[in-house]
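Novice: attaching a predicted model along with its sequence, questions to come.
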Amino acid sequence: MNRIGQRQLSDVVERMVPPGLHFYYPDGDGPAFWQRVRESKAYAADVAEIKAEGKRLLGQAVPELTYALFSLYAKQGSRLEYERVYFERRRRLNTFALLGLLEPEREDYVEELLNAVWAICSELTWCLPAHVGERRPVADTIDLFSAETGFTLAELTLLLGDRLPKMLKAHILELVHRRLLLPFLEKGPYEWEEAEHNWAAVCAGSIGAASLLLLQEEREQDLLVRILEKTERSMACYLKGFGEDGGCLEGLGYWNYGFGYFVYYADLLFKRTQGELDWFSLEKVEAIAGFQQKCFLGGNAVVNFSDSFPHEQVQLGLSRYLAGRYDSVQSPPSALRADYRKDHCSRWATALRNLLWREQASNVPDWPPGDYMLEDAGWLISRTVSSAGIFGFAAKGGHNDEPHNHLDLGQFMLAGDGEFYLSDLGCGEYTKDYFGAGRYLYDCNGAQGHSVPIVNGCLQAAGRQRKASVVEQAISGQEARLTIELAAAYECPSLQSLRRTWRWHKHELPCLELKDVFVLTDRPDALLERFVTLIRPEQAEDDEGQLLLDRGTLALKLAYDRELLRLEVTERIWRNHDGEDEVWYTLDFHVLRPERHVELDFIFQFVRR
């Protein structure tokens, strides 16, 4: 959608229809919808999960957000202590709001809901400590979660109607104005307003959505115009972060997050303007909508470059909404539905729409096979289906200044039967240093934690100029092939060229050939090939020159030349996003006789045990 001027936007706002329950329910009939949810087998698992949470939370005191918890981030850089309590409060709000809609006769649910609303309205700030700084007063700060909270409360005032006391409604309206709408207009600009990643979509989208729900009087039209004008600019900035291929460099989790909030806002905007303002008509938006179906490598294993998780479920509401919008978007397998309790951030907008938007049926057992070259992102993804199972391969180029950047040019992964054999560690525990000067000392972020070469002791460096160039790409029914030039990724003056070629053979049991060609001006002291896995490797019984990564019925056999390479296996520990320690292994192949020109070949063959 092209930007429109303030005068044109003012005309559109004048013609807007007021928000109502018809934005959410067929014929605006909320009770009928929730009765169908209670009685339908299609929703049985969702309802059981929500009720289980209600049983767990019922009668518990609302956990306190103390100053001691808030101050931990400033004192020691840790986030999890405060955030666990913060998100538990949102879980209470979501759970009792949904239970109150499902079973309106339960007075205990209503009481718990009102207490949850009151508690959140009483918070000093809706921001997380990690997003509050000295540059801006706390009262003027807007982050992802403050914006989400305002959107949530605005939506609840509409959906709950008269069941929410007038005093609480008025208080919510006052808080949303004071904490979001007015600072957005008067205390900015905020850094995220022109961000080309999820912050623009979530912050601006939530504020825009809240304004569409709360501002409906004629006297509020000017305020709504001003908010939407800024929101529309931020949404355009968000879309600039994508290439025409629709690839999300932040990974599938952030696609669900950022693009999800883009869609939630765009849907409300479309409905209030009766289709006059339609982000969904853009070809790029359709391309982005198709990103999810390309990411799955079998089962719930997904391409997890950047700060992403290796296993994901789908948000059925968002997924089926997009499938209903676009013929090119596939409806996901129902088996991949995300459990209500899975979202550790407890996002109301997502949880609600997983119920509202999932009417379209889907009986497919898994995603179909597919090969995708995301040319702007520099990713090759192949999902191969045979009588032996589902197998996945993904490799990346790109550059080393991407959102949630890792030093990972040339990184690749292999999956079979929904499990990884060569892995990307993905997303570590978020701390102050994780997004600070020490970012690349974390193994999950630095080159040392990826399946990429180490050249004469040099790891990859950060920066937009540290990039990979695609030399060749080809996809056929039998093979997917990609060659990239990696020399620019390294601060190694003697490195003239480093070409990495993957050939993915789509046999019944697939095979990956990897070839690296090093060209240097001087003889290096050391050349090292590193591969990353979560599986303890073992020697293949049938060949001393082969390594086995075994998960039971399926294994990956790694063949290499023992005359050229010496293998070193190291068990290591990293801390995952939940703050838990996990074991991983580096398979380091040392070149025995480093020369100015070296060619190395590896074969990764899936085998049944």
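Specialist: Cool, got the structure. Keep in mind that what you see is a predicted model, and the values were worked out from it rather than measured. Numbers count the residues shown, from 1 in each chain.

Novice: contacts, neighbours, all on C-alpha from now
Specialist: OK.

Novice: how much space between Glu571 and Pro453?
Specialist: Using Cα to Cα, to the nearest Å, Glu571 is found at 18 Å from Pro453.

Novice: same question, Leu554
Specialist: Going from Leu554 to Pro453 by Cα to Cα gives 27 Å.

Novice: circling back to that earlier point, quick one: which of Glu571 and Pro453 has more around it?
Specialist: Pro453 (28 against 13; other Cα atoms under 10 Å).

Novice: check which residues of stretch 66-78 are buried.
Specialist: Buried residues in stretch 66-78, counting neighbours by 16 or more other Cα atoms under 10 Å, are found at Leu69, Phe70, Ser71, Leu72, Tyr73, Gly77, Ser78.

Novice: name the element the third one belongs to?
Specialist: It stands for Ser71. Assigned by DSSP states H and E, Ser71 belongs to helix 67-76.

Novice: about what we covered before: from the buried residues of stretch 66-78, pick the one nearest Cys511.
Specialist: Ser78 (42.5 Å; Cα to Cα).

Novice: was I right about the closest one contacting Ser71?
Specialist: No: the criterion here is Cα atoms under 8 Å, and Ser78 misses it with Ser71 at 9.6 Å.

Novice: ok, back up a step: relative to Leu213, which of the buried residues of stretch 66-78 is nearest.
Specialist: Among those, and counting by Cα to Cα, the member closest to Leu213 is Phe70, at 31.0 Å.

Novice: quick check: the closest one vs Val132, distance?
Specialist: Distance from Phe70 to Val132, by Cα to Cα: 10 Å.

Novice: list the contacts of the helix holding Ser71.
Specialist: Residues from elsewhere that reach helix 67-76 (Cα atoms under 8 Å, 6 or more residues apart in numbering): Ser78, Arg79, Glu81, Tyr82, Pro129, Ala130, Thr431, Lys432.

Novice: name the residues that touch the helix or strand that that helix is followed by?
Specialist: Counting by DSSP H and E, the element after helix 67-76 in chain order, helix or strand, is helix 80-102. Applying Cα under 8 Å, 6+ apart, the contact partners of helix 80-102 are 31, 34-35, 37-38, 50-51, 53-54, 57, 62-65, 69-70, 72, 106, 109-110, 112-113, 116-117, 120, 128-129, 156, 160, 344-348, 351-352, 430, 578-579.

Novice: got another one to weigh against that:
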Amino acid sequence: MKRNVIFTGRGMLLCCLLGWIVLSTSAQEKRDLLTNEIKQFPNTSYLDSNPLSVFPDRGTVHQSLSQLPEEIQDRLVEEGDEAIEYEWPAIPVSAYLDFVRNGNRTRMQSYQNQRTKALKSLVLAEMLVQDGTYLDAIMDGVWAMCEQSTWVLSAHLSAQKDKSGMPDVEEPVIDLGAGEVANLLSWIHFYFRSDFETVSPLLARRIELELEERIIAPYLARDDFWWMGFDASFVNNWNPWCNYNVLMTAALVERDQEKLRQVVEKSAHSVDQFINYYKADGACEEGPAYWDHAAGKMLEYLELLKHLSNGKVDVGSQSVIQNMGNYIRKVHIEDDYYVNFADASARLKAHPGIIFRYGQYISDERLKGFAADVAQKEDLDQWLLKGSLDRTIHNLMEYRTLETQKAYQEKTPYFWYPETEVAGGRGDDGLFFAAKGGHNNESHNHNDVGTFVLYYQGNPVFIDVGVETYSAKTFSKDRYDIWTMQSDFHNLPQINGVSQQQGNDFKASSVDFSEGKRFIRFGVEIRHAYGESAASEFWNRSYELDRKKGAFTIADQFSLDKRVAASEVHFMSLYPPVKKENGSLSISLPNGQDVIMHYPSDKLSLAIEEWPVEDPRLLKVWEQQVVYRLVFEQVGEQVKDKWEFEVTTP
């Protein structure tokens, strides 16, 4: 990527999703909460004798749809009418092969997304009007999905033995894509089976056959899908996501009570691995953008299991489950900004329906109130109908209760996740910071040990750029060639010309956090993240937020074994920094206020670089075509020193 230098001082100055390429060492704690709950009951005594009774029937969904505002009902009919015209094109095999040929996963996924979107639109429209208008189109869509060679996404076909990129119909595997399609078809089977059978029994039987062969049978037969977590090496959002879809499929379609029991108990054992892997503090290692499909999908699984067991299997009172739920509330900054380390994006349209259901599950009024606050700031149709058919059905059952929930708007004054090593806090005048320790082998990892973000009155000052659109390179050996993954493009030093490296051994140490009436402090030793080539005896990075003064201080105190090259400190800014006199610079924010940074100009020279933002995902987050890197380069050849940067507000 080409950079444009617009100011030069003295001198000039890379989940859920694909977690198997980043392996951690072991589970955090062998809790086995679900398995231990189930062990209390003999055989299937904990399961409802009629599993289908726990789901809202078609009449209930129709009633809820018919009570929606007229403009939303009109939109559902309009989208259903559009979907009737959809012609269900086959997915070309070349669309699958794109991924191995050039890393493109989008073309194949767009075909599958169009299919599932059309089916969802048809189903909602028919359940609203109830006159058969959309039934033939629904049958066409279901048949097309059953005829599709695989529901597995092209990026995930490497789970099959054949590595050509072409689907192997003789080896069914379960991924996020297959699970989502299975979930959709299961709901359609539940609501429209009798309609299908008035035409012919063959379509309902075909759905059952495909779900058995593609989902239930391989799930029960195999223990080696990496996301199951049975090898205890690594678990991420795939685990609850896939397990939820499998359990929902079995609950809606499987008539054999013994087979359903097997799915329940195996899935509980698997989701236990996800809960075991989570640190007790409940922080989402993958960041807030993944919370919805990590802790959020776990919530959906736990909620379903609770319903299927008539409330007998319920772990909502466990502290780790409560901590996991409240993470999303605590790391909320302002508006749609959330703390975004790793592959998480800084801006997030949080799903109030899932947050509310989580609050219900753990009986937490603050979390339910936070969901209500999120919902009130977004138009009903923007979240009620968002996501899968499964999500929409649940939203329809809960939205009126959510609308009556009192909003909780109080911001968390500080948070500290001691095991995940993530902290943050707020000042009285609107300054907010978050910082992290950790290691460089976390899920969706960036080389970012010791980095931070800083906001003022909801506006980004120093940012974590985030991640570009996923491609094959994102989850390959070349991951850290991507600029947004590299420590040089985080708010971190470059030590003796050396950047951070990836792996478990490149980690933080001596992490410390303290909070008082006036100050919030976070300190971390980061030299181990750079390796021996940095020749560093120690490099202590510390942050201090003065709540009363409206000031934030970043300090680097270090000692090098020898000087190899000039060390640097980098900061990433969304808005253009302007160099002032006497070692200061200003950053003008959209609210018209300037944030000032003071730096030791006798020790460091400053270069300000423009870095173009060309990726669609990053453009959507930051809404501008450039970000700025501040490069402070060491003046002189000191091997011991302390550099302080103070950010002050108006």
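Specialist: The structure has been received and is ready for your questions. Only a predicted model underlies this, so the values are computations on that prediction, with no experimental measurement involved.

Novice: TM-score for these two?
Specialist: The TM-score (TM-score structural alignment, normalised by the length of structure 1) is 0.89; 592 aligned residues with a Cα RMSD of 2.9 Å.

Novice: okay, the buried residues of stretch 66-78 of structure 1 in a markdown table with distance to Asn363 of structure 1 next?
Specialist: Output for the buried residues of stretch 66-78 of structure 1, formatted as a markdown table (distance: Cα to Cα, whole Å):
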| residue | distance to Asn363 of structure 1 |
| --- | --- |
| Leu69 | 46 |
| Phe70 | 46 |
| Ser71 | 49 |
| Leu72 | 47 |
| Tyr73 | 46 |
| Gly77 | 46 |
| Ser78 | 43 |
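
Novice: now the counterpart of Arg325 of structure 1 in structure 2. Nearest residue, chain neighbours left out?
Specialist: Aligned by TM-score structural alignment, Arg325 of structure 1 pairs with Tyr361 of structure 2. In space, and not counting its chain neighbours, Tyr361 of structure 2 is closest to Gly316: 5.8 Å by Cα to Cα, 6 or more residues apart in numbering.

Novice: go on, Phe145 of structure 1?
Specialist: Once flanking residues are discounted, Phe145 of structure 1 sits nearest to Cys127: 5.8 Å by Cα to Cα, 6+ apart.

Novice: residue in structure 2 matching the one you found?
Specialist: Using TM-score structural alignment as the criterion, Cys127 of structure 1 maps onto Val152 of structure 2.

Novice: tell me how far its match lies from Leu247 of structure 2.
Specialist: 18 Å.

Novice: host element of the most centrally placed residue in structure 1?
Specialist: Of all residues in structure 1, the one closest to the mean position by Cα atoms, centre = their mean is Gly253, 1.6 Å from it. Using DSSP H and E, Gly253 of structure 1 falls within helix 252-254.

Novice: helices or strands up against that helix?
Specialist: If contacts are counted by 3 or more Cα pairs under 8 Å, 6 or more residues apart in numbering; DSSP states H and E, helix 252-254 of structure 1 sits against helix 291-295.

Novice: next secondary structure after the helix it packs on?
Specialist: helix 316-325.

Novice: mean deviation of that following helix from structure 2?
Specialist: When structure 2 is superposed, helix 316-325 of structure 1 averages 1.5 Å from its matched positions, counting by mean Cα distance after the TM-score superposition for structure 1.

Novice: so after that helix, what's the next helix or strand?
Specialist: Next in sequence after helix 316-325 of structure 1, counting helices and strands by DSSP H and E, comes helix 348-356.

Novice: so what corresponds to Tyr261 of structure 1 in structure 2?
Specialist: In structure 2, Tyr261 of structure 1 lines up with Lys297, judged by TM-score structural alignment.

Novice: now do Thr533 of structure 1
Specialist: Thr533 of structure 1 maps onto Ser573 in structure 2, by TM-score structural alignment.

Novice: quick one: that match and Phe462 touch, right?
Specialist: Yes: Ser573 of structure 2 lies in contact with Phe462 (Cα under 8 Å); the separation is 4.7 Å.

Novice: these two: who's more crowded?
Specialist: Taking other Cα under 10 Å, Ser573 of structure 2 and Phe462 do not tie; Ser573 has more neighbours (26 against 23).

Novice: what residues are up against the more buried one?
Specialist: By Cα under 8 Å, 6+ apart, the contact list for Ser573 of structure 2 reads Pro460, Val461, Phe462, Ile463, Val627, Tyr628, Arg629, Leu630.

Novice: try 7 Å
Specialist: Contacts for Ser573 of structure 2 (Cα atoms under 7 Å, 6 or more residues apart in numbering) come out as Val461, Phe462, Ile463, Val627, Tyr628, Arg629.

Novice: now flag whichever of these is closest to Asp223 of structure 2.
Specialist: Nearest to Asp223 of structure 2 among those: Ile463, at 41.1 Å, using Cα to Cα.

Novice: hmm, the closest one is touching Met572, no?
Specialist: Yes: using Cα atoms under 7 Å, Ile463 of structure 2 makes contact with Met572 at a distance of 5.6 Å.

Novice: aligned partner of the residue nearest to Tyr361 of structure 2 in structure 1?
Specialist: For Gly316 of structure 2, the residue aligned by TM-score structural alignment is Phe280.

Novice: wait, is that match part of a helix?
Specialist: Yes: with DSSP: H, G, I helix; E, B strand; the rest coil as the criterion, Phe280 of structure 1 is part of a helix.

Novice: how near is it to Lys187 of structure 1?
Specialist: Phe280 of structure 1 is 31 Å from Lys187 of structure 1, by Cα to Cα.

Novice: the more surrounded of these two?
Specialist: The neighbour comparison of Phe280 of structure 1 against Lys187 (other Cα under 10 Å) goes to Phe280, with 19 against 15.

Novice: could you report the distance from that one to Glu112 of structure 1?
Specialist: In this view, Phe280 of structure 1 and Glu112 of structure 1 are 38 Å apart by Cα to Cα.

Novice: equivalent analysis for Cys237 of structure 1, please.
Specialist: Between Cys237 of structure 1 and Glu112 of structure 1 the computed distance is 40 Å (Cα to Cα).

Novice: neighbour-wise, which of these two wins?
Specialist: The neighbour comparison of Cys237 of structure 1 against Glu112 (other Cα under 10 Å) goes to Glu112, with 24 against 19.

Novice: ok, Ile354 of structure 2 - contacts?
Specialist: Shown in contact with Ile354 of structure 2 (Cα under 7 Å, 6+ apart): Gly296.

Novice: among the buried residues of stretch 66-78 of structure 1, which one sits closest to Pro18 of structure 1?
Specialist: Of the buried residues of stretch 66-78 of structure 1, the one sitting nearest to Pro18 of structure 1 (Cα to Cα) turns out to be Phe70, at 39.2 Å.
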